[in-house]
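A.B. asks: Provided below for reference: sequence and predicted model.
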Amino acid sequence: MRFNYRHLLFALIFLPCTLLAQTAKYPYQNTKLSFTTRVNDLVKRMTLEEKVSQMLNSAPAIKRLGIPAYDWWNEVLHGVARTPYKVTVYPQAIANAASFDRNALFTMADYAALEGRAVHNKAVEQGRDNERYMGLTYWTPNINIFRDPRWGRGQETYGEDPYLTATMGSFFVRGLQGNDPKYLKAAACAKHYAVHSGPEPTRHVFNTDVSNYDLWDTYLPAFKKLVTETNVEGVMCAYNAFRTQPCCGSDVLMVDILRNQWGFKGYVTSDCWGIDDFFKNHKTHTNAETASADAVLHGTDLECGTDAYLSLIAAVKNGRLSEKDIDVSVKRLFMTRFKLGMFDPVSMVKYAQTPSSTLESAEHKALALKMARQSIVMLKNAGNVLPLKKTIKKIAVIGPNADNGIAILGNYNGTPTDRVTVLQGIKAKLPNAEIIYEKAINFTNDTLLDYRDVSRQYNIDGHQGFKAEYFNNVDLKGTPVVASEPEVNHFWQEGETVNGAIKANNFSARYTTNYTAGNEGFITFEIDGDDGWRFSVDGQEVLNIWTRNRWGAQQYKLVTQPGKTYKLQLEFWQGDGKSNIRMTAGTYKKTDFTALVERVKDADAIVYVGGISPQLEGEEMKVPYPGFDGGDRTSIMLPSVQTQLMKAFKNTGKPVVFVMMTGSAVAIPWEAENIPGIVNAWYAGQSAGTAVADVLFGDYNPAGRLPVTFYKGDSDLPDFNDYSMTNRTYRYFNGTPLYGFGYGLSYTNFKYDVIAAPTAVKKGSKVTVKVAVTNTGKMAGDEVAQLYLTYNNNAKKTPLKALKGFNRLSLKAGERKEFTFTLSAADLSLPDANGKITPLKGKFTLSVGGSQPDEKNLTSGNIVKKTVTML
């Protein structure tokens, strides 16, 4: 009955399509015709005003033509994001890159697209399919090169290497878009095109220029592969300017390369609010009309975020562009919607029949755990301190990320029904052990708010906690949705619902309770939130942060009388975007490291879980902590308070293991020298804690590899604003890294042998290298075999070395496997100073092993090399 109901509802919504498939009134409603014919017929029936209305991300319905409203804005970076429904959350993109498993990423994208279809279908059932984050056009993947570890959005990428990025991005797109010969499962979008990787605080205003060599060698290869080989449906142009022109209006990027050289036929969207940047920030255009006309003439079909494109009507009338120019963009947009099956009966589109049971299915959750395990990189294992024994009687689990359910989800994420922190994972692994848990410190300081007993003193209407009132507007007006909540501590992603009833955009809330004081004499309230809030005690306003985009915790110290009751009220409003509001109370205490060490000194092992968090690094954030700025980092060093705590733990003489969570490279020179066990766990998704515990206790043999260089410190980095690749990434870095790209240890050992490789190759030919790898250890495990090309005797500029192949293999103890790397003619070419791709000259060296050819890896053993001459 449920399927029949949904089928009927789909049919009613797309009534013109379903009925006219049999008796088509207009050709665009005839499903027997080609999409091109149908799109052309539909667009010619639209007025100029109707056409322009469809060029905004939130496109309105055109009822007379049977066109439903549609919002193009959606995300699926590592699982469906920002939906009000519960979904599977996989590891963050940088963690997926660390797995070096293209096939797992393909499957993840496939599963995510299915869940996206289920979300869209549920939205149709509920009449919400025209809302943001309910559509089938996803603005993913982010294939920018992670050129500088300070960039907060680098976590969304596949790392610093063009080959790895292009390969992983390609498999993601293929998995997401499906293999149906007619319909797309979902529409992927390659972003941010191009030469874009921070800094976040200046992304709307900065202009960058790079040499043609760097442009074609580093910044464009992934975009080229996705456009010319993988048939990605969409491209998003970046905020910044390139060679003085905004990227969405760039002659070089948009016209010469994307549309002319690569022949891209899909749609291009601006980054959100990017068209406004033309005239508000870059100052290259005088107003919305000139900016919009120029963007369309450069091939930007859709505007996201604002409505500058509405000025296109005037631009046509004023002769800045023609209605035919508008037609080109509108046809591209409708072509994507037709390919998604939005104008055809459900019975014709298999993906439109995806059931709700797909959401968080057993297979999807199992893959989330598998990929979390695969992503973990073991950086150090001195004295085989790992794996820890499961017979441990007492273990200390300490640190700001030990029980952090936000950090494991990364950014651009959805919300799962269940998530497992590291603390929870270890508890499940050691059900009979004594586990000491303390947060101990914040990420950047050692002063914590002790509020453990305060919640007992909140009471309203006979219940502990708060009365929460949620309003479907920003003015605290109307009839609210009322709930009873134990605390005020919320973090809503865009598109989620508040209390299951109100959309988490443009809403307000009021939290009320009575606080009965004890004998403490005073209490400190700490409040932070995104857009605006105000706090009152007994009807007297004492804190007011009622201005938009004001971020950072504020404190109010209330002097109290024992036994007296105080009425507390916190009012909050949130505009467009993700939102959070939190109120804690108690007394601030500086952590006594000596006392903490005394409490844990008899533990069998100490697991410190620290690093950083998406609460500190990300997209255009306001972060008032030292070492962080606007979502980026001003220093890549691990915050010193964390190092000081680990120094105290080291003095206990107990085994200390550092589990680091991060979305980017962190410099840990002291830890690398002094802490015996170091594991990098990234932001590993809903099953992060289970995966970490599996690795720590030997139930999974780690094989992740670093997709970025871990430098020794800030002095290794060039100016953040400099986009030249000189001395950047493993391909051009002249120094010695702390841990190099491609590095990662195992609990077993491997040996490589070259079986066959040529000594010479003709220009334009492929190169095939046959290799064998043997697990020479006593434990089964995965190995990531990597092939690098080192350039010899080339007169032109070349990378120091470059990844050209990788293969993740599973081998039992003693098992040997043979496999083949095939390098294409393009792999054996490089751009010249003008950007022209030309074959290599002279000799080059191929190296195969578990790491870079000149980096020591204790468990991946030998590197095999072969010198080849290009004829």
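C.D. replies: Yep, it's here. Remember, predicted model here, so these are calculated numbers, not experimental data.
A.B. asks: all contacts plus neighbour counts: C-alpha atoms, from now on.
C.D. replies: Fine.
A.B. asks: His196 versus Ser53, what's the distance?
C.D. replies: Distance, Ser53 to His196, using Cα to Cα, to the nearest Å: 29 Å.
A.B. asks: let's bring in a second one:
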Amino acid sequence: MIPLVSVAQKTTQSSVYKNPKVNSELRAKDLLSKMTLKEKIGQLNLVTYVNENNTTNKMDDKVKRGEVGSILKSNGAKNNLIIQKIAVEQTRLGIPIIFQEDVIHGYRTIFPVPLGESASWNLDRISETASIAAKEASAGGIRLTYAPMVDISHDPRWGRISEAAGEDPYYGSLVAAARVRGFQGTDLTSNTSLMACVKHYAGYGSALAGRDYNIDGFSERTLRETYLPPFKAAIDAGVGSLMSAYTAYDGIPASANSFLLKDILRNELGFKNMVITDWETTRNLMKIGVAANAEEAVKMSINSGVDVDMTSELFLKNLEKLVAKGEVKVATIDAAVLKVLKAKFDLGLFDNPYQYLDEKREKEVLLSKENLEIARKAARESMVLLKNKSNLLPIKNTVKNIAVIGPLATRQKDLMAWWGGQYSQGKSEEVITLLNGIKQRAGKDVNITYSEGIKLDGFEPKGLELIPEAVAQAQKADLIILAVGEEYWMSGESGSISNITLPGAQLQLLDALAQTGKPIVSVVFNGRPFDLNELSQKSDAVLEAWFPGTMGGLAVADVLFGDYNPSGKLTVTFPHNTGQIPIFYNYKRTSHDLDTVDMKHRFANNYLDITTKPLYEFGFGLSYTTFGYANLKINSSNNQQDGNITVSFDLKNAGNIDGTEVAQLYIRDKVSSVVRNVKDLEGFARVILKAGETKNVSITLTPKSFSFLNKDFKQVVEPGEFNLMIGSSSEDIRLKGNYFIK
């Protein structure tokens, strides 16, 4: 009997698809022409190597039968090499596997949670951390990541807000493109790149009551103005794949919605690559009651524009029957398979399927010194100084006794967030804690004590009996550093909460420490905005550290001791309390909007019991220095609808410490044919200034900056007056000017 590998070699020796000089699409078409229907359907089957209960699926025989196109949750060069050899050497056509994984904010080296990283406003750094994640993941054999997540959300109760870039479509679009470029690099065949999969298309951030997977209704205008722009940016950046959402639009599930997947995605946005469902999404069509059985679910999904079925295996089990019945055309299957095959050619898997599966390289790349240094920089750039009463920070040399208090000060896994702590290859023992970071930085001349203070284990108050010991430690100290926040599992997927107050007995601990009269620096570890009202009132300084990742403790210490001047700015609004949700800066203009709070005014767009203003607004973030804005100039060669304009101003570091300011430019259209937002971010500049230095800053605005969707959903620029506002946040506007378009 002739060995199967020899048969494969003989069959394909002269095939076009084996020729690396031919482009990917032609090679994919040639290979497609040689495939049986069963082999085609196998390419649309994405299976999981590790189940949700953490057990391993045996799939060698399945791979040999050609029933597997891609595998997720299979990590490590050694393991993946075994599987890949079966696919390449023991199947008729030798089609390699795409190994896929959730590389959300790092693979082994864990970077800040994406919401935190977005607060850096450093697009180059965001791209760099994605590039490092790609380099590490590809060393483990992974070739596709389910990132970036670009969902816009206005609800901090929704745990997956931690994976996004905040509430603004313009800035979210820039981050989406930066992360795609970082993951994919300039050459997808490189063993240091990953194919990105932008998700979740579309409107997944509109989760009813903040509950994950919960279907909410929204208009076509909201879809187009808020949810689609980051997807368009990712597509324009060349993203290799896209994931459809669990949720629905206009009553039709996203994974069976031809308006979303064909009319908009293919025809309007021009996306030509493969669409992958989310986990079990095809089966979910039955669960939510739009499909009566598996055959109907598969028919709805593939006929609507889905290409790859993740984990349900319903395509594998039902497509042949549907073709036989004439309910799914072979041409439809061919179109889907062609996209999968092209992706494999684009990734270089056919020409060198084993170059990504080198154990030696894997050991060299993961958690390298260079990667850790970038992780430290990314973490400290993401941190946002929310309060600094009497310039308490940076910590002065006169402070000789520091009491570090709170269970999160010694937690390691929690600093990696949901994806980093649960599903990445990151190891908690490699994380530098806040306590260890402070000890390393403070040196021998500073006495550091630690008290757990309370037990943080879920949402219920625990460990109140530990508070007296913490108070005793605090009374002996010159300064208290209090670590507060949430545990890693409390946000992320399925991490929805009803009340955004700090969980457990953390506020009781804070109250007891505040009564000592000692200065308190609160460091917040979290993946979402919290109600920090009481924390802000009772703390002298508040540092939003997010879930900072592997180097988190050292990065916090860098900021606290002044080795790094905080420069982060919020990309999501922090409300005063849960009742203000949803709250965001770019809401629609209203006839009864008031700039000032009048609790007794019965006919205003406000609350009677609380301000309508946020606790900390979009774009907010303090520094150890101060910045001055002056000399606004608006330059334009003409005031026509198709011309660019340049907005320039002087930005001065008015303090005696070097610092970085993120200057933001907002636009308001005074009169428009549809209701528009009170303001929209349309530009920013991240400017590094030495103490006392002044720089002239320029921001270019294009016609797109002034455009909007009219009543017919056409992108237009209407003549008229526009207010231009430049400032340090969406509320802290320093310069104003007007611009007229003829």
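C.D. replies: Ah, there it is. Everything quoted here is computed from the prediction, not taken from an experiment.
A.B. asks: what's the TM-score here?
C.D. replies: For these two chains in superposition, a TM-score of 0.85 is obtained (TM-score structural alignment, normalised by the length of structure 2); 670 aligned residues with a Cα RMSD of 2.9 Å.
A.B. asks: before we move on, back to that, of Ser53 and His196 of structure 1, which one has the most company?
C.D. replies: The neighbour comparison of Ser53 of structure 1 against His196 (other Cα atoms under 10 Å) goes to His196, with 25 against 21.
A.B. asks: quick one: map that one onto structure 2.
C.D. replies: In structure 2, the residue matched to His196 of structure 1 (TM-score structural alignment) is Tyr204.
A.B. asks: quick one: contacts for its match?
C.D. replies: By Cα atoms under 8 Å, 6 or more residues apart in numbering, Tyr204 of structure 2 lies in contact with Asp151, Tyr213, Ala245, Tyr246, Thr247.
A.B. asks: repeat that for 10 Å
C.D. replies: Shown in contact with Tyr204 of structure 2 (Cα atoms under 10 Å, 6 or more residues apart in numbering): 149-153, 160, 212-216, 227, 244-249, 254.
A.B. asks: same question, Asp263 of structure 2
C.D. replies: Contacts of Asp263 of structure 2 by Cα under 10 Å, 6+ apart are Asn257, Leu269, Gly270, Gly305.
A.B. asks: verify the contact between the second one and Pro230 for me.
C.D. replies: No. Contact criterion Cα atoms under 10 Å: Leu269 of structure 2 and Pro230 do not qualify, at 11.4 Å.
A.B. asks: overlap of the contact sets of the two?
C.D. replies: Shared contacts of Leu269 of structure 2 and Pro230, counting by Cα under 10 Å, 6+ apart, come down to Asp236.
A.B. asks: can you map out the helices along the stretch 551-700 of structure 1?
C.D. replies: 593-600, 640-650, 669-674, 688-696 (DSSP state H, counting those that start in this stretch).
A.B. asks: returning to that earlier point: what separation is there between the match of His196 of structure 1 and Asp216 of structure 2?
C.D. replies: To Asp216 of structure 2, Tyr204 of structure 2 is 9 Å away according to Cα to Cα.
A.B. asks: do the same with Ser705 of structure 2
C.D. replies: Distance from Ser705 of structure 2 to Asp216 of structure 2, by Cα to Cα: 29 Å.
A.B. asks: ok, the residue opposite Cys247 of structure 1 in structure 2 once aligned - contacts?
C.D. replies: Aligned counterpart of Cys247 of structure 1 in structure 2: Ala254 (TM-score structural alignment). Counting by Cα under 10 Å, 6+ apart, Ala254 of structure 2 touches 200-204, 243-248, 260-261, 277, 281, 285, 301, 304, 306.
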